[in-house]
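Student: Predicted coordinates and the sequence they were generated for:
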Amino acid sequence: MDQQNKKLRLILNSALFAALTAILAQIDIPLPLIPISGQTLAVGITATILGSKQGALAMICYAVIGAVGAPVFAGFSGGAHVLVGPSGGYVFGFIVTAYVTGWILEKTSFRLANALIANIVGMVITLAFGTVQLKFILDYTWNAAFLAGVYPFIAVGIIKAVLASWIGIAVRKRLVQANLILETKQKVA
């Protein structure tokens, strides 16, 4: 595959998974400050399928599309004000989450058990970013920030980590077999 085709595939995969994130973001359960949405499920699926760099690029695309005003964030919201508001830390966390989740899988292997560990680590990263911004934007105490930004999402986050791992590994295997994504080099243990 020549370099031009690789770049085109990178761009298309990033756009496709940014779109997947935008679609799953609209599946939400409203809560007072931060809704439970399908965004984090999409981030986990994206990282599990695409790996670190391409997964992070997809989340950067998603954040930029939302920042310029497209209604891709939870509840059909969009605009830079979302990124600097109470829930913006989660969106910034998606970028780091996708990178770290994909990185863990690249350093180990794209297997279900490793994907589950990587996605749980990713969940913690997303919640950490979200909680820090929530604390400072709303001038909360750390305890109040954890009550609003972490505790309501732990059980659902674990369920989403399991789903993202299972879906991501299954889809990744088929996409690699179809030569639609490239197999990444992995360390041999």
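Tutor: Perfect, thanks for sending it. Since we're looking at a predicted model, the values are computed, not measured.

Student: alpha carbons only for contacts and neighbour counts from here, please
Tutor: Noted.

Student: For whichever strand or helix holds residue 106, what is the distance to the chain centroid?
Tutor: Per DSSP states H and E, residue 106 falls inside helix 88-107. Averaging C-alpha positions (CA atoms, centre = their mean, to the nearest Å) puts helix 88-107 6 Å from its chain's average.

Student: Use this one as the comparison:
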Amino acid sequence: MKISTKDLTLCGLFAAITCVLAQISIQLPFSPVPFTLQVMAVYLAGVILGGKRGFISQLVYVALGAIGVPVFANFTGGASIILGPTGGFVIAFPFMALIAGYSTNKYKSKIYIVIAMIIALLFCYIFGAVWLSVIGKMSFTSALKVAVLPFILFDAVKIVIVAIIGLNVRTRIVVGGLS
């Protein structure tokens, strides 16, 4: 796989955007998972960069956090976050960007891209909830109640925002010759 300087720059930029949006965080008292805008950054990476570059950008983000750079929510980082209760959600980010980005590369219809983002979110929810149930020693149903159900409405809004903004930005990047 050949990666150009432009690709590296765009991947780094979207890893940085994810770092910034992760810090817009509200810790909910009933959930180990904070409300952040990370998921929106993941979708933006996939929709704007496409599958491969979106995946790489989020892989860079996860790797930075795993080695201890405080890029995760509330300026945290390190393997303890990846191996902790919320690690499954974070590990799912590159795959979410891949799913959303693949759809954007293949289809130009907003409805297909929205469906792809919903599928990506379901992957994240299931993977993250399974991870939480194992690490947190709770039932899968309990994990869904504390780490998925409170976020569904907010994540649906993020999908709508990215469907509007992300596709417009992608179109302008393509027209501008940056893609």
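Tutor: Everything's here; your move. Note that the structure is predicted; figures quoted are calculated from it, not measured.

Student: if we can go back for a sec, need the residues that contact the helix holding residue 106 of structure 1.
Tutor: For helix 88-107 of structure 1, the external contacting residues (CA atoms under 8 Å, 6 or more residues apart in numbering) are 40, 43-44, 46-48, 50-53, 55-57, 59-60, 63, 82-83, 111, 114-115, 118-119, 121-123, 125-134, 184-187.

Student: now stretch 133-143 of structure 2
Tutor: Contacts to stretch 133-143 of structure 2, defined as CA under 8 Å, 6+ apart, come from residues 84-85, 129-130, 132.

Student: Tell me which of the residues you listed fall in helices.
Tutor: The helices, defined by DSSP state H, take in 129-130, 132 from these.

Student: Next up, the contacts around the residue most central in space within structure 1.
Tutor: Centrality entry for structure 1: nearest residue to the mean C-alpha point is residue 43, 2.1 Å, by CA atoms, centre = their mean. Shown in contact with residue 43 of structure 1 (CA under 8 Å, 6+ apart): 21, 55, 59, 94, 97-98.

Student: Same question for residue 39 of structure 2.
Tutor: Each residue near residue 39 of structure 2 by CA under 8 Å, 6+ apart is listed here: 93, 155, 158.

Student: Structure 1: matching residues for the strand or helix carrying it?
Tutor: If you go by DSSP H and E, residue 39 of structure 2 is part of helix 38-49. Using TM-score structural alignment, the residues of structure 1 aligned to helix 38-49 of structure 2 are 39-50.

Student: ok, for residue 20 of structure 1, nearest residue in space, not its chain neighbours?
Tutor: Closest residue to residue 20 of structure 1 apart from its sequence neighbours, by CA to CA, 6 or more residues apart in numbering: residue 42 at 6.6 Å.

Student: Count the residues that sit near that neighbour.
Tutor: 27 (other CA atoms under 10 Å).
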